[in-house]
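Novice: Here is my input; please provide its structure:
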Amino acid sequence: MARQIFQLRVSLVGVRPTVWRRVLVPGGYTLDRLHRVLQYALGWRDCHLHSFDVDGVVYGVPDPVGELAVLDELDVRLDAVVGKGSRWRYTYDFGDWWEHDLLVEDVFVADPDERYPICVDGERAGPPESAGGPSAYQVLLAAHADPGHPEHLVLRDWAGERFDPAAFDAGRVTTLLRRLC
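Specialist: Below you'll find the predicted structure:
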């Protein structure tokens, strides 16, 4: 059987202007491996807990204490839980609560001459790690853009000189994905 590729659109919920990515991933990837793709695609550093919610079933890293009722993401393949047109949620950092809307835009046969995963499109940089969630990130964006904002210098220093909220490079993301996934 030919290997299936899932074209996913990933959008960060609650952030304006929208931060989004379009990635191509093998349907045989486990949700754990998809988690790594999402981390690199958005610029996260995998410093916090995460989960997937697919039709009310939650997948993630099982909690040995049993406080979080999640199914093990290592045991679940992408193509076993979603198909073309499926929409579900990925949440990263349970303190900041970064929700990502995932949509399977298409499913097709892999190009035998191509290496996957690939980031084919997107817009805007992902928020810096531990930015405080969507509402705090909106404050950071406003302060970053306005030299007259009372927190401009502090938040600009915190985000780092190289942080450019409008920047995005699909080729760079693909290079990271191929090295690290």
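
Novice: Please count neighbours and contacts with C-alpha atoms only from this point.
Specialist: Will do.

Novice: could you pull out the helices for the protein?
Specialist: 31-42, 78-81, 134-145, 152-159, 170-180 (DSSP state H).

Novice: Out of those, which is the most enclosed?
Specialist: Ranked by mean neighbour count under mean count of other C-alpha atoms under 10 Å, those are led by helix 31-42, which reaches a mean of 21.

Novice: Give me the helices and strands touching that helix, please.
Specialist: When contacts are defined as 3 or more C-alpha pairs under 8 Å, 6 or more residues apart in numbering; DSSP states H and E, helix 31-42 packs onto strand 20-26, strand 57-60, helix 170-180.

Novice: To check against the first, give me the structure of this:
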Amino acid sequence: MMIQCTKALLEKLGIKGDELVTPEGHEHFPNSFMAWHANFVSINRRKAIILMNNETRYPVVIYRPVKKDFSNARGLILEAITEVLRIEGVSQTIINAYIHKAGEISFSKTANRSMVAKLNNTVREIEFMSEYLNEDTKIQKYISLLAGRQIQKINDSDEYGYPVEKMLNCLGAVYELDNDKCIPVLDHERYQLKIQIDLGSHDVWRRVTVPSTFSFRHLHNIIQTVFDWQNYHLHEFTVDMEGNKPIKIIMDDHPETLEFLDHGEFDILQERFVSLEEIFSKHNKVIYEYDFGDSWYHHITLEKTERSHDFRATYLDGNGERPPEDVGGLFGYEEYLEVIVNENDPRNKEMMIWAESQKERKLNSEQINNRLTRVFHKYYYSPHFI
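Specialist: Modelled structure (predicted):
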């Protein structure tokens, strides 16, 4: 595997000119797929190594490396690429085959201005997405999932596409070249979850399947999508820990979010950095609260675990219509239900008009699953059925 480094990174690695290999011979597939361009940059006043695959433009980020990491750069780079591909749901067999095919890491200078320009663009995109950089870990798992799904000019022939799609295609092609057979590139664990709103006698729930490597930020987007919530209130996840402090998985570290949290009572985690497998591998129930005023509690139950070759969230089925936004909690919801069925109630007409913009829309399974393809990005409520 060739790592083609900028001058700044070569200096940090302490690699001299006579230790570099020639970059020639890595211009075309499959050799181009075994090469990565890399830079050493500052993001949010923190140092980072940004890698970009030459063939696919797929990025991998190593954040806040320390001195000993540069002496073990080969091992850290391999670990980072391996872990990010695993988070993408890639089969361990495929990952191993790629690492074996790429071979031992060697270092080289950057190839040309075109590749450096693409690398610089990747760095700018990572800077723009810096909220997904986790201060507590070197290998940044979730920023790659987001950056890899930004449309890019893949090569110099005006071919545009998504880096993750080309990455998966190339992984499959390289495996087939060496093994003379085709196997699924994606092979990962996924969870079947039932998500039920606590509404007393009203039976309102949705069932979904979700890759285990998704984060709780992704799960938040999924819940908002399948219940057609409008996502303009605060939310959090809670995990009860028998014999230990409960875990609060929160939106972010904004002061308004943290103001009322008791760090002595709860262990606090941030949802965009916590994978489902970290929690559901040990616990089969999680509570999601949406809107701290109305307090809609969603009980999330792990029903089963299965293997899958499809890396996406899928809506399976559900029952019941969720309460309207801002209806006033369970008491307000019961009052709302009484008013809308009673045409003689003087509030009926006004309530019906108000509810049109607040209640759940009638989306079919195809529409919901189409919207679920966007869970990697921030959730935006759209008035259109797309």
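
Novice: thinking again about what came up before, need the helices of the first structure in TSV with distance to residue 13 of the first structure, can you?
Specialist: Formatted as TSV, these follow (distance: least, C-alpha to C-alpha, whole Å):
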stretch	distance to residue 13 of the first structure
helix 31-42	13
helix 78-81	21
helix 134-145	8
helix 152-159	20
helix 170-180	20
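
Novice: for the ones you listed, which one sits closest to residue 120 of the first structure?
Specialist: Closest of these to residue 120 of the first structure is helix 170-180, at 5.9 Å (criterion: C-alpha to C-alpha).

Novice: Pull the number of nearby residues for residue 269 of the second structure.
Specialist: 16 (other C-alpha atoms under 10 Å).

Novice: In the first structure, what residue corresponds to residue 50 of the second structure?
Specialist: Matched to the first structure by TM-score structural alignment, residue 50 of the second structure sits unpaired.

Novice: mind listing what residue 50 of the second structure touches?
Specialist: When contacts are counted by C-alpha atoms under 8 Å, 6 or more residues apart in numbering, residue 50 of the second structure touches 38-41, 59-62, 123.

Novice: now do residue 171 of the first structure
Specialist: So residue 171 of the first structure contacts 119-120 (C-alpha under 8 Å, 6+ apart).

Novice: Quick check: the counterpart of it in the second structure vs residue 314 of the second structure, distance?
Specialist: Matched by TM-score structural alignment, residue 171 of the first structure corresponds to residue 366 in the second structure. Applying C-alpha to C-alpha, to the nearest Å, the value for residue 366 of the second structure to residue 314 of the second structure is 10 Å.

Novice: For residue 94 of the first structure, find the nearest of the helices of the first structure.
Specialist: Per C-alpha to C-alpha, nearest to residue 94 of the first structure of the helices of the first structure: helix 134-145, 12.5 Å.

Novice: Give me the angle between the closest one and helix 152-159.
Specialist: 120 degrees (axes from the mean of the first three to the mean of the last three C-alpha atoms, to 10 degrees).

Novice: which residues touch helix 134-145 of the first structure?
Specialist: 13-16, 96, 98, 127, 131, 149-153, 155-156, 165.

Novice: now it: how far from the chain's centre is it?
Specialist: 19 Å (C-alpha atoms, centre = their mean, to the nearest Å).

Novice: got it, and stretch 118-137 of the first structure?
Specialist: 8 Å.

Novice: Buried residues in that stretch, which are they?
Specialist: By 16 or more other C-alpha atoms under 10 Å, the buried positions in stretch 118-137 of the first structure come out as 118-119, 122-134, 137.

Novice: which residues of the second structure does it align to?
Specialist: So stretch 118-137 of the first structure sits over residues 314-333 in the second structure, by TM-score structural alignment.

Novice: count of neighbours near residue 78 of the second structure?
Specialist: Residue 78 of the second structure has 14 nearby residues by other C-alpha under 10 Å.

Novice: how much space is there between it and residue 206 of the second structure?
Specialist: For residue 78 of the second structure relative to residue 206 of the second structure (C-alpha to C-alpha), the value is 39 Å.

Novice: ok, now residue 141 of the second structure?
Specialist: In terms of C-alpha to C-alpha, residue 141 of the second structure sits 28 Å off from residue 206 of the second structure.

Novice: Looking at these two, which one has more neighbours?
Specialist: Between residue 141 of the second structure and residue 206, counted using other C-alpha under 10 Å, residue 141 has the larger neighbour count: 27 against 19.

Novice: So the more buried one sits against residue 84, correct?
Specialist: Yes: counting by C-alpha atoms under 8 Å, residue 84 is a contact partner of residue 141 of the second structure at 5.5 Å.

Novice: Can you say which of the helices of the first structure is nearest to residue 64 of the first structure?
Specialist: Per C-alpha to C-alpha, nearest to residue 64 of the first structure of the helices of the first structure: helix 31-42, 17.0 Å.

Novice: So the nearest residue to residue 59 of the second structure once chain neighbours are set aside: helix, strand or coil?
Specialist: Nearest residue to residue 59 of the second structure, sequence neighbours excluded (C-alpha to C-alpha, 6 or more residues apart in numbering): residue 52, at 4.5 Å. Recorded secondary structure, residue 52 of the second structure: strand (DSSP: H, G, I helix; E, B strand; the rest coil).

Novice: my read: residue 52 of the second structure touches residue 4, true?
Specialist: No: look at residue 52 of the second structure against residue 4 with C-alpha under 8 Å: they stay out of range, at 9.7 Å.

Novice: what is in contact with the two at once?
Specialist: Joint contacts of residue 52 of the second structure and residue 4 (C-alpha under 8 Å, 6+ apart) are 36-38.

Novice: for those, which one is nearest residue 92 of the second structure?
Specialist: Distances from residue 92 of the second structure to those, taken by C-alpha to C-alpha, are shortest for residue 36, at 20.5 Å.

Novice: mind checking how far the closest one is from residue 124 of the second structure?
Specialist: In terms of C-alpha to C-alpha, residue 36 of the second structure sits 17 Å off from residue 124 of the second structure.

Novice: List the buried residues in the helix or strand hosting residue 119 of the second structure.
Specialist: Taking DSSP states H and E as the criterion, residue 119 of the second structure maps to helix 113-128. For helix 113-128 of the second structure, burial by neighbour count (16+ other C-alpha under 10 Å) applies to 115-116, 118-120, 122-123, 125-127.
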